[in-house]
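Q: return a 3D structure for these sequence lines:
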Amino acid sequence: MCCSEGLVRACVFVVNFALGLIGIVLLSLGAFYTIQLNQYELGIPEDYETLKFLPIYSMIVGAVAFLISFWGCWGTLKSNTSLLTSYAAILVVLFILQVGLGLFALLHIKNEDDLHQQLEQRLDIAFSKYNQTAEDTAAVISIQTNLECCGTTSPKWWSSVGLEVSPSCYGKSQQADAFGQGCIQALLAFIVRFAKLTAIIALSVSAIDVIGAVVALYLIKCIKARQIRKVYY
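A: Model (predicted):
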């Protein structure tokens, strides 16, 4: 027996609406952090360079979620069991991708002490080349401006190496109003926040994929039951 087919269809549409929203969120999140990470590229340690692929992975998963939501709606409107079957199968694949995305993000921050140490080494090199190479100077300015930080550990870092505090530490304000946080801690917080946010979203919404697959399969059962009744009655 099958409960109201209309109710099941409504459930499928609700799931697809949620999938569409999730897709947009993951796409937006990935695009935003792709731009941000590109600005801090010189500050990312070599052992953590795969971080650059995390927002790309997020955008791919988001795009799949967004597109599959339309697939599910179309299959439901047309009562097409083949479309709904493939929709359910893709949702299972999407579930695996989202769990993978969440774990991939968490693995990058499982050892924050190591990440902190490598960020310190990387930024020490970049900051020491300030005003020596155009690439490192631009990277330091970008990091300090966007993360609102100053020096590797604090504004005092500049005087410790015999340099004036970089104007990017205070922008249009006075030097005395320079950002108080060091850039090592600021970049670490940025990376950890990004990884945790991505993992939370991906792992939390992966349950929707399972619900969607189950509801779609149940709708297929309802459609087939209705078709059989038409034949015999």
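
Q: okay, CA-based contacts and neighbour counts for the rest of this
A: Will do.

Q: okay, which residue is most central for this structure?
A: The residue lying closest to the centre of the chain (CA atoms, centre = their mean) is residue 198, at 4.0 Å.

Q: now the helix or strand where it lies: how far from the chain's centre is it?
A: Using DSSP states H and E, residue 198 sits in helix 183-232. Relative to the chain's own centre, helix 183-232 is displaced by 15 Å; criterion: CA atoms, centre = their mean, to the nearest Å.

Q: here is the second sequence; please produce its structure so I can put it next to the first one:
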Amino acid sequence: MGCGEFLVKYILFFTNLFFALAGLALLGLGVAVQLQGTAVINIADTSYQVAPIASMVVGGVVFLIAFFGCCGAIRESNCMLITYSLFMIILMILKIALASLIFVNLDSLVQGVPNVLNDAFNKDRVAFQEIERAFTCCGPTGPLSYMNIALPETCCASQPCTPLNAYSGCDKQVQSLLETFGLAIGVVCIVVVAIELVAVVFGLCLANHARNKNRRSHY
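A: Sure thing, here's the model as predicted:
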């Protein structure tokens, strides 16, 4: 193996190691959003569920294919490398779609949070306390959301619970969660796609080298 093939082989290996870690990051971000925002997702429409679920699915698939790519690079298997490159191209398209979906819809989702929480609060204030517990907040906009009604225990860190020691509103807390994790997932997708493009080129080059090597071995 020449110096060039050696470099391509191990660059591809360590690049896929990065992909595996990035896949785990996407998976972890999706799980974190799903767990942290469970109370909101339970009362929200399906548009709030798409990003974390898609992130978990894409992250898990990226991890598996990156592991496949590492094996193909080390073994210099033409079949594995070609298959890996094809799957990577498909994943690039999926991640571009995911990032586009997030960036295009993030603002509208964030701006729609107050309406969703206000509707949930007016519909069932007892169920709304799940959100208050999850985000350590009080009402959609703060303790004044309850007007003259006594504040629930979930609105305060200590008892008795009064407007003076109550948490701030849930609107800002939930919006902050969506903005932070939405941008994080989108940025990770874009960075991974950029590096995947290089990995696909390297994978095809190494596959071509492996094919030529196999042909020469038959002569």
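
Q: how alike are these chains, TM-score-wise?
A: Put the two chains on top of each other and the TM-score (TM-score structural alignment, normalised by the length of structure 2) is 0.87; 216 aligned residues with a CA RMSD of 2.2 Å.

Q: circling back: state the distance from the residue nearest to the centre of structure 1 to residue 114 of structure 1.
A: Residue 198 of structure 1 sits at a distance of 21 Å from residue 114 of structure 1 (criterion: CA to CA, to the nearest Å).

Q: could I get the contacting residues of the residue nearest to the centre of structure 1?
A: For residue 198 of structure 1, the contact set (CA atoms under 8 Å, 6 or more residues apart in numbering) comprises 26, 29, 58, 101, 102, 105.

Q: got these as JSON lines, with neighbour count columns?
A: Shown next, in JSON lines, are these (neighbours: other CA atoms under 10 Å):
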{"residue": "26", "neighbour count": "25"}
{"residue": "29", "neighbour count": "19"}
{"residue": "58", "neighbour count": "28"}
{"residue": "101", "neighbour count": "24"}
{"residue": "102", "neighbour count": "24"}
{"residue": "105", "neighbour count": "27"}
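
Q: in helices, which of these fall?
A: Of the contacts of residue 198 of structure 1, the ones assigned to helices by DSSP state H are 26, 29, 58, 101, 102, 105.

Q: counterpart of the second one in structure 2?
A: Under the alignment defined by TM-score structural alignment, residue 29 of structure 1 is paired with residue 29 of structure 2.

Q: check the fourth one too.
A: Matched across to structure 2, residue 101 of structure 1 falls on residue 98, judged by TM-score structural alignment.

Q: pretty sure its match contacts residue 52?
A: No: applying CA atoms under 8 Å, one finds residue 98 of structure 2 not in contact with residue 52, separated by 10.4 Å.

Q: any idea what the residue nearest to the centre of structure 1 aligns with in structure 2?
A: Counting by TM-score structural alignment, residue 198 of structure 1 corresponds to residue 185 in structure 2.

Q: count of neighbours near the residue nearest to residue 158 of structure 1 when sequence neighbours are not counted?
A: The shortest distance from residue 158 of structure 1 to any non-neighbouring residue, by CA to CA, 6 or more residues apart in numbering, is to residue 165 (5.4 Å). When neighbours are defined as other CA atoms under 10 Å, residue 165 of structure 1 has 18 of them.

Q: how much space separates residue 169 of structure 1 from residue 28 of structure 1?
A: The gap separating residue 169 of structure 1 from residue 28 of structure 1 is 29 Å, by CA to CA.

Q: more neighbours: the two, which one.
A: Using other CA under 10 Å as the criterion, residue 169 of structure 1 and residue 28 rank with residue 169 on top: 27 against 16.

Q: find the nearest non-adjacent residue to the equivalent of residue 142 of structure 2 over in structure 1, please.
A: Superposed on structure 1 with TM-score structural alignment, residue 142 of structure 2 falls opposite residue 154. Of all residues not flanking residue 154 of structure 1 in the chain, residue 182 sits nearest, at 4.2 Å (CA to CA, 6+ apart).

Q: now which residue in structure 2 aligns to that neighbour?
A: Aligned partner of residue 182 of structure 1 by TM-score structural alignment: residue 169.

Q: assess the claim that that match and residue 136 are in contact.
A: No: assessed by CA under 8 Å, residue 169 of structure 2 is found out of contact with residue 136, at 9.0 Å.

Q: give the residues shared as contacts by these two.
A: When CA under 8 Å, 6+ apart defines a contact, no residue borders residue 169 of structure 2 and residue 136 alike.

Q: is the match of residue 142 of structure 2 in contact with residue 184, as I believe?
A: No: using CA under 8 Å as the test, residue 154 of structure 1 is too far from residue 184 to be in contact (9.1 Å).

Q: who has more neighbours, those two?
A: Neighbours were counted for residue 154 of structure 1 and for residue 184 using other CA under 10 Å; residue 184 has more, 26 against 17.

Q: for that one, give me its contacts.
A: The contact partners of residue 184 of structure 1, taken as CA under 8 Å, 6+ apart, are 116, 119, 120, 123, 152, 153.

Q: could you do residue 209 of structure 2 as well?
A: residue 5.

Q: structure 1: which residue goes with that one?
A: Per TM-score structural alignment, the equivalent position to residue 209 of structure 2 in structure 1 is residue 222.

Q: separation between that match and residue 80 of structure 1?
A: Per CA to CA, residue 222 of structure 1 is found 12 Å from residue 80 of structure 1.

Q: quick one on the thing from earlier: okay, the ones in helices among the contacts of residue 198 of structure 1 in TSV with distance to residue 217 of structure 1 next?
A: As requested, those are exported to TSV (distance: CA to CA, whole Å):
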residue	distance to residue 217 of structure 1
26	26
29	31
58	27
101	25
102	26
105	31
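
Q: just name the closest of those residues to residue 69 of structure 1, please.
A: Nearest to residue 69 of structure 1, judged by CA to CA, of those is residue 26 at 14.0 Å.

Q: so how far is residue 98 of structure 1 from the closest one?
A: Per CA to CA, residue 26 of structure 1 is found 10 Å from residue 98 of structure 1.
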